[in-house]
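Visitor: just the structure for this:
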Amino acid sequence: MKTHSRSRAVRTPGGLSLRVDARALIVVLLLIVAMLAAGVALIGTGDAKIPAIDVLRTLAGNGNAYQDFIVNELRLPRLLVALLVGGSLGLGGALFQSISRNPLGSPDVLGLSQGSTAGALVVIVLFSGSATAVTLGALVGGLVTGVAIYLLAWKQGVHGYRLVLVGIGVSAILTAVNGYLITRADIVDAARAVVWMTGSLDGRDWTQVWPLLCMCAVLVPLVLANGRGLRMMEMGDDVSYALGVRVQRVRLVLMVSAVLLTAGATAAAGPVGFVALTAPQLARRLTRSPGPNLVPSLFMGAALLVTADWLSQRVFGADQLPVGVVTGVLGGAYLLWLLVTERRAGRI
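Guide: Purely as a prediction, here's the structure:
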């Protein structure tokens, strides 16, 4: 039986030959369109509703003073934070799942989100820190947790199953620590901590946009540059070594990048659940392509989070339901559907 490849060779003016998966390219383009459409709808949604045409006109610099303030100063930063956080979580989730070779190898399961939460809670509960201090605490907590998981999982290299098992154990410990910190807080700090732990985009402004943008501008090209090595590593370390891939170096670079992406996203918006878990799986199902699907996962994560934020405001009104609740419900429903589907197919 003949097999037909969907990849097409594209030769650049400089003489380089690139392989492009036609279906994956179409999926990415459709995700970009959906992401931008949801973004325009999100900007127009709120107490002061603005038609889509006026949103586009204002973004082009042709709106009145009132529209310019609402769109460019209040709502555009929130949209950009949603795009950057969603993209970071989608890409970080794809990296963790590919490195661990496990569809459950996401920051939600491995304990990175709980580590960022612990860092934020320490700042809130023990020091009553400012919003900036909470963000830094979450970032440090995520990074420390990532380093701890990597070191505990190390034994002549990092094996995927060992990484997942260590991550689950660390996650359980940190969940208990976070619960203890909440019990120590006074009522004001406890309420503040619970709101942060839910995951929300409320009140996000340009001060959150620029650090996220700089982080993505450095890490996304770095990850994509190591994408070939990651694809080779999915065939096993021995095969990768034979193909000339420096496995431990590539794995370390991508692990650090994934931890930074996840910790930065969590620091900016709180622990938004299930985006990192579901975005890579949805991207893989749409592209029907083997491999890590890094670019589709990135845009899928961005589209998911923007759509979830629009849905939370459209259905429940502005500032009534944090986006983390919506992603948790949708992600949990998808996970249950996936388990039922896999069981019916006899794979579990």
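
Visitor: CA atoms for contacts and neighbours, from now on please.
Guide: Fine.

Visitor: just say helix, strand or coil for residue 338.
Guide: At residue 338, secondary structure determined by DSSP: H, G, I helix; E, B strand; the rest coil is helix.

Visitor: count of residues packed around it?
Guide: For residue 338, the count of nearby residues is 13 (other CA atoms under 10 Å).

Visitor: tell me who's in contact with it.
Guide: Residue 338 makes no contacts at all, as judged by CA atoms under 8 Å, 6 or more residues apart in numbering.

Visitor: please apply the same query to the one 10 residues further on.
Guide: By CA under 8 Å, 6+ apart, the contact set of residue 348 is residue 342.

Visitor: then residue 203?
Guide: residue 78.

Visitor: could you look up the SS state of it?
Guide: Secondary structure state of residue 203, per three-state DSSP, is coil.

Visitor: how close does it get to residue 303?
Guide: 20 Å (CA to CA, to the nearest Å).

Visitor: residue 324 too?
Guide: Residue 324 is 14 Å from residue 303, where distance means CA to CA.

Visitor: for residue 252, same thing?
Guide: 28 Å.

Visitor: with neighbour numbers in mind, choose between those two.
Guide: Each of residue 252 and residue 303 has its neighbours counted (other CA under 10 Å); residue 303 has more, 27 against 15.

Visitor: can you tell me which residues contact the more buried one?
Guide: Shown in contact with residue 303 (CA under 8 Å, 6+ apart): 31, 32, 34, 35, 38, 83, 86.

Visitor: and for the fifth one, the neighbour number?
Guide: It stands for residue 38. Applying other CA under 10 Å, we find 22 residues neighbouring residue 38.

Visitor: can you pick the most crowded of the contacts of residue 303?
Guide: Neighbour counts for those (other CA under 10 Å) peak at residue 86, which has 29 neighbours.

Visitor: from what I can see that residue touches residue 277, true?
Guide: No - using CA atoms under 8 Å, residue 86 is not in contact with residue 277; the gap is 11.4 Å.

Visitor: what residues does residue 323 make contact with?
Guide: Residue 323 touches 199, 200, 201, 272, 305, 308, 309, 312, counting by CA under 8 Å, 6+ apart.

Visitor: burial count for the first one?
Guide: Going back to what we said before, that points to residue 199. Using other CA under 10 Å, residue 199 has 23 neighbouring residues.

Visitor: for it, what are its contacts?
Guide: Residues near residue 199 by CA under 8 Å, 6+ apart: 269, 270, 271, 272, 273, 322, 323, 324, 325.

Visitor: then the third one?
Guide: For residue 201, the contact set (CA under 8 Å, 6+ apart) comprises 78, 81, 82, 269, 309, 322, 323.

Visitor: so how far is residue 74 from it?
Guide: For residue 201, the distance to residue 74 - CA to CA - is 12 Å.

Visitor: thinking again about what came up before, for the contacts of residue 323, pick the one with the most neighbours.
Guide: Most surrounded of the contacts of residue 323: other CA under 10 Å gives residue 305, at 31 neighbours.

Visitor: for comparison, sequence B:
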Amino acid sequence: MTVNNSDIIKYGYRRRQLRWTLVTILLGMLAFALCVAALLLGNTIYPLDTALRVLLGEQIQGATFAIGTLRLPRMLSGLFVGMAFGIAGSTFQTMLRNPLASPDIIGISSGSSAAAVFCILVLKVSGTLVSIAAVIAGIMVAALIYVLSRGGSFSGGKLILIGIGVQAMLNAIISYLLLRASQYDVPGALIWLSGSLNGIRMTRIPVLFLVIAIFGMVILFLGRHLKILELGEQSAVTLGVRTDLTRLLLILSAVLLIAFATSVTGPVSFVAFLAGPIAARLVGIGAPNELPSGLVGSILVLGADLIGQFAFDTRFPVGIITGILGAPYLLYLLIRMNRTGGSA
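Guide: A predicted model of the protein is given here:
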């Protein structure tokens, strides 16, 4: 009995599709379980039926405030922010064909952070104005990096190097502002810089959800073109992809995801950096990676938040925990790239 090549290709495609579907469902289930844990766990542990009654609008003394006012916004922000970081990080890494091409490595998150710190320490403002400034600054820094990397022809390596340089400059500005600020103002800025889900109110969630729904869908819609861009500029043009327009839409969508997520929680370290590679290992080579990366990002943020709250005597912001997880991977990646001559 002979098997032709088309049957082998179809079999391989079905296996990849099945693996992607199973992995995505399992990641979704794990993210849902962490969401439930985030609602139930705290100084008071509530049963599941009490949480459901509160979510359905019933007023229960103590539980309504704890779950509805404190834990629900915290859980939703962790879910949506993690998804935004995960999708955006995977988009940059795939498009630029480099695992170092993460928004928190190439300076975009630092742009939002510098603007937020300036507003907190110099302008003495907080809340919505800080978020607006963070979003605008993130977009402006991303535009600057993109324009500088366009000299001659577009180069992913050039964009990464320029981004790292811009990030170093912005981090220096942040350090200068912290050193010059009043000691009474610095703690607020440091809490924001650490990346925290503390104190988030429900009014912040609808805009974040809307941004993720719109621009996340744009990235998912362009997922096939994103995979073609990974093959290189010449291959993408040969296959009929309008590379400049596609790349611009992908970068704009990813930057808006990062900017709005950062404006809500601050720069949650290494989530955008870790989510893509973890998801790629789970779904396998050649499979769409954007949605699994978003779910992995949510899992990282929600899981790190639970660890930061309950695993130690002192409560730590979520960004501290994700930083502890991401730093060793960054060192490993740099060592591996050094040994292989720059290829991860």
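
Visitor: quick check, nearest of the contacts of residue 323 of the first structure to residue 25 of the first structure?
Guide: Residue 25 of the first structure has its nearest neighbour among the contacts of residue 323 of the first structure in residue 305, at 20.9 Å by CA to CA.

Visitor: count the residues that sit near residue 53 of the first structure.
Guide: Neighbours of residue 53 of the first structure under the rule other CA under 10 Å: 11.

Visitor: hmm, back to that, which of the contacts of residue 323 of the first structure also appear as contacts in the second structure?
Guide: Retained in the second structure (both residues aligned by TM-score structural alignment, their matches' CA atoms under 8 Å) from the contacts of residue 323 of the first structure: 199, 200, 201, 272, 305, 308, 309, 312.

Visitor: which of those sits closest to residue 124 of the first structure?
Guide: residue 199 (15.2 Å).

Visitor: relative to residue 319 of the second structure, how far out is the residue mapped onto that closest one from the second structure?
Guide: The alignment partner of residue 199 of the first structure in the second structure, by TM-score structural alignment, is residue 195. With the distance defined as CA to CA, residue 195 of the second structure ends up 4 Å from residue 319 of the second structure.

Visitor: tell me which element the most centrally placed residue in the first structure falls in.
Guide: Among the residues of the first structure, the one closest to the centroid is residue 89, at 0.8 Å (CA atoms, centre = their mean). In this assignment (DSSP states H and E), residue 89 of the first structure forms part of helix 76-100.

Visitor: likewise for residue 281 of the first structure?
Guide: helix 275-287.

Visitor: which other helices and strands does the helix or strand where residue 131 of the second structure lies contact?
Guide: Here residue 131 of the second structure sits within helix 128-149, counting by DSSP H and E. Judged by 3 or more CA pairs under 8 Å, 6 or more residues apart in numbering; DSSP states H and E, helix 128-149 of the second structure is in contact with helix 108-121, helix 156-180, helix 243-265.

Visitor: looking at these, which is closest to residue 62 of the second structure?
Guide: Ranking those by proximity to residue 62 of the second structure (CA to CA) places helix 243-265 first, at 25.7 Å.

Visitor: whereabouts in the first structure does the closest one align?
Guide: Counting by TM-score structural alignment, helix 243-265 of the second structure corresponds to residues 247-269.

Visitor: tell me roughly how far that stretch lies from the second structure on average.
Guide: Averaged over the aligned pairs, stretch 247-269 of the first structure sits 0.5 Å from the second structure after superposition, using mean CA distance after the TM-score superposition for the first structure.

Visitor: buried ones in stretch 273-293 of the second structure?
Guide: Of all the residues in stretch 273-293 of the second structure, those buried under the rule 16 or more other CA atoms under 10 Å are 273-280, 282-283, 287-293.

Visitor: then stretch 234-245 of the second structure?
Guide: Buried-residue list, stretch 234-245 of the second structure, by 16+ other CA under 10 Å: 236, 241, 243.

Visitor: tell me the SS of the equivalent of residue 291 of the second structure over in the first structure?
Guide: Under the alignment (TM-score structural alignment), residue 291 of the second structure pairs with residue 295 of the first structure. Assigned with three-state DSSP, residue 295 of the first structure falls in the helix class.

Visitor: surely residue 295 of the first structure meets residue 92?
Guide: No - taking CA under 8 Å as the definition, residue 295 of the first structure is not a contact partner of residue 92, at 11.1 Å.

Visitor: common neighbours of the two, please.
Guide: Taking CA under 8 Å, 6+ apart as the contact rule, residue 295 of the first structure and residue 92 touch no residue in common.

Visitor: now do residue 30 of the first structure against residue 278 of the first structure, distance only.
Guide: From residue 30 of the first structure over to residue 278 of the first structure the distance is 18 Å, taken as CA to CA.

Visitor: got it, and residue 75 of the first structure?
Guide: Using CA to CA, residue 75 of the first structure is found at 26 Å from residue 278 of the first structure.

Visitor: where does residue 18 of the first structure sit: helix, strand or coil?
Guide: Quick answer, by three-state DSSP: residue 18 of the first structure is strand.

Visitor: nearest residue to it in space, please, no chain neighbours.
Guide: Closest residue to residue 18 of the first structure apart from its sequence neighbours, by CA to CA, 6 or more residues apart in numbering: residue 10 at 5.1 Å.

Visitor: that neighbour and residue 227 of the first structure, how far apart?
Guide: Applying CA to CA, the value for residue 10 of the first structure to residue 227 of the first structure is 18 Å.

Visitor: so which of those two has more stuff around it?
Guide: Taking neighbours as other CA under 10 Å, residue 10 of the first structure and residue 227 compare with residue 227 leading, 20 against 12.

Visitor: what residue in the second structure is paired with that one?
Guide: Checking with TM-score structural alignment, residue 227 of the first structure has residue 223 as its match.

Visitor: equivalent analysis for residue 119 of the first structure, please.
Guide: Residue 119 of the first structure maps onto residue 115 in the second structure when the alignment is built from TM-score structural alignment.

Visitor: measure how the helix holding residue 89 of the first structure sits relative to helix 160-184, angle-wise.
Guide: Interaxial angle of helix 76-100 of the first structure relative to helix 160-184 (axes from the mean of the first three to the mean of the last three CA atoms, to 10 degrees): 140 degrees.

Visitor: now helix 76-100 of the first structure, how far from the centre of its chain.
Guide: Remark: helix 76-100 of the first structure is offset 3 Å from the chain centroid, using CA atoms, centre = their mean, to the nearest Å.

Visitor: what's the average distance of it to the second structure?
Guide: Its aligned residues in the second structure lie a mean 0.6 Å from helix 76-100 of the first structure after superposition (mean CA distance after the TM-score superposition for the first structure).
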